[in-house]
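Engineer: build me a model:
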Amino acid sequence: MSSVEASARDLPSKADLDTLSLQLGRPVRDVVSIPARCVCGNPLVAATAPRLSNGIPFPTTFYLTHPVVTAAVSRLEADGVMNQMNSKLESDVELAAAHRRAHEAYLCARAEIGQLAGTGPVPEIDGISAGGMPQRVKCLHVLVGHALAAGPGVNRLGDETLELIRPWWTAEKCYCAGAWDATAPVPTKDLSRHVKRLEQQAETEQAETERGQE
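Structural biologist: Take a look at the predicted model:
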């Protein structure tokens, strides 16, 4: 049994979902499992269904949620680490092969999560993983989320990123205190770009319908 398969059985509790919403500042959607946790038990990564309940395909199966980890990874992105990794992918055949294997592992894991979620096939994202895999690196957060969910050795560049953020975060220590406001009301209004797009689409369709009735 793979580490992702094992963690997929970690169904989120109500407390987990509330914590995720506080971490992200918005209500979480269609979380299937919590494949990676802080040593204290709080979520680090959310595994999301490949098709959201509103019908939108969602390719980012493993979503990095912990503010301290996401901030540390963002620091690396700002420092140009992705450019360095892309240069290595062009010159290092072994690394490029490992990146392709990570891509394939991501797709397999998504299929497992989709089965647990009951979403069935999602042809819109068939063969498409996330984070730039298999050719490039476009989002370190995706690679780290996958690395934490799958465990060491599955996503090599994700593992390397975890090593690079050790000055700011390590898996052996809890960094949750003060990372988000645990006393705040749990967010209930979804302000994500996906929901905004749906709302704008609905408003446009309603306006067109009203004009047609004039």
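Engineer: can we go C-alpha only for contacts and neighbour counts from here?
Structural biologist: Fine.
Engineer: the residue nearest to residue 82 when sequence neighbours are not counted: neighbouring residues, count only.
Structural biologist: Using Cα to Cα, 6 or more residues apart in numbering and skipping residues adjacent in sequence, the residue nearest residue 82 is residue 137, 6.0 Å away. If you count neighbours by other Cα atoms under 10 Å, residue 137 ends up with 22.
Engineer: please give me the structure for this one as well, since I'd like to look at both together:
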Amino acid sequence: MVIRPETAPDERQLALITQQLGRAPRGIQTVAAATQDGTPLVLRMHAIVDDKPFPTHFWLCSDHLKVAISRIEAQGVIKALESRLQEETDFMAAYRRSHEDYVAQRWQTMSDAERDIVDRQGYRDLFTRRGIGGIANWDQVRCLHMQYAHHLCGDNAIGRWMDTEYDVLACLR
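Structural biologist: Below you'll find the model as predicted:
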């Protein structure tokens, strides 16, 4: 079962995250999703790190999930998903809502200082028009890892589809 603690990582979690990433983490705002024992699955990142936009809001850090999703991607499902989005208006509408949810969450969790940097450095357009994983064209799918990270923390049509078709969380059992 996935929990959403929305807390800063503790020392144990920071050690696990460092092991998962292979380096010390930068820009973590919270552990956004974890297993029941507190193992981080998804990190919510600060919007601005070192005065620059961080490329993603939710970062999938679980080695098990990364491997499972890489196997799905290797099957070529991104192109199939993009075709399905073009053919099914309800699926496309749900996918666009996913991007809207992502953008809204990023703005809601931004600090006043981050918003100030966004405005001062001219990044507002980047944070309002770029969706999951920084994608500008909301008719395309980029990186199932980012889609799934968002799914565990928000409303994501692709993540729901992945759970239905592949039972992604089974890799954690």
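Engineer: okay, helices next: where are they in structure 2?
Structural biologist: 11-21, 63-74, 77-87, 89-108, 112-120, 124-129, 144-151, 157-166 (DSSP state H).
Engineer: now those helices as TSV including mean neighbour count?
Structural biologist: Shown next, in TSV, are the helices of structure 2 (neighbours: other Cα atoms under 10 Å):
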stretch	mean neighbour count
helix 11-21	15
helix 63-74	16
helix 77-87	14
helix 89-108	18
helix 112-120	14
helix 124-129	15
helix 144-151	25
helix 157-166	16
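Engineer: nearest to residue 172 of structure 2, out of the ones you listed?
Structural biologist: Closest to residue 172 of structure 2 of the helices of structure 2 is helix 63-74 (Cα to Cα; 6.6 Å).
Engineer: which part of structure 1 matches the closest one?
Structural biologist: Counting by TM-score structural alignment, helix 63-74 of structure 2 falls onto residues 67-78 of structure 1.
Engineer: and that stretch against structure 2, how far off on average?
Structural biologist: Its aligned residues in structure 2 lie a mean 0.7 Å from stretch 67-78 of structure 1 after superposition (mean Cα distance after the TM-score superposition for structure 1).
Engineer: centre of the chain versus that stretch, how much separation?
Structural biologist: The chain centre lies 14 Å from the centre of stretch 67-78 of structure 1; the measure is Cα atoms, centre = their mean, to the nearest Å.
Engineer: so what corresponds to residue 108 of structure 1 in structure 2?
Structural biologist: Superposed on structure 2 with TM-score structural alignment, residue 108 of structure 1 falls opposite residue 104.
Engineer: tell me which residues touch the equivalent of residue 89 of structure 2 over in structure 1, please.
Structural biologist: Alignment note: residue 89 of structure 2 maps to residue 93 in structure 1; criterion TM-score structural alignment. Not one residue lies near residue 93 of structure 1 by Cα atoms under 8 Å, 6 or more residues apart in numbering.
Engineer: so residue 165 of structure 1 is in contact with residue 74, correct?
Structural biologist: No: counting by Cα atoms under 8 Å, residue 165 of structure 1 sits too far from residue 74 to count as a contact (9.9 Å).
Engineer: so residue 29 of structure 2 sits right up against residue 43, yeah?
Structural biologist: Yes: counting by Cα under 8 Å, residue 29 of structure 2 does reach residue 43; the two are 7.4 Å apart.
Engineer: okay, these two: which has more neighbours?
Structural biologist: Taking neighbours as other Cα under 10 Å, residue 29 of structure 2 and residue 43 compare with residue 43 leading, 29 against 19.
Engineer: so the more buried one touches residue 27, yeah?
Structural biologist: No: contact between residue 43 of structure 2 and residue 27 fails when scored by Cα under 8 Å: they sit 9.5 Å apart.
Engineer: quick check, central residue of structure 1?
Structural biologist: Closest residue to the average C-alpha location of structure 1: residue 63 at 1.6 Å, with Cα atoms, centre = their mean.
Engineer: got the contact list for it?
Structural biologist: 45-48, 141-142, 145.
Engineer: residue 109 of structure 1 too?
Structural biologist: 4-5.
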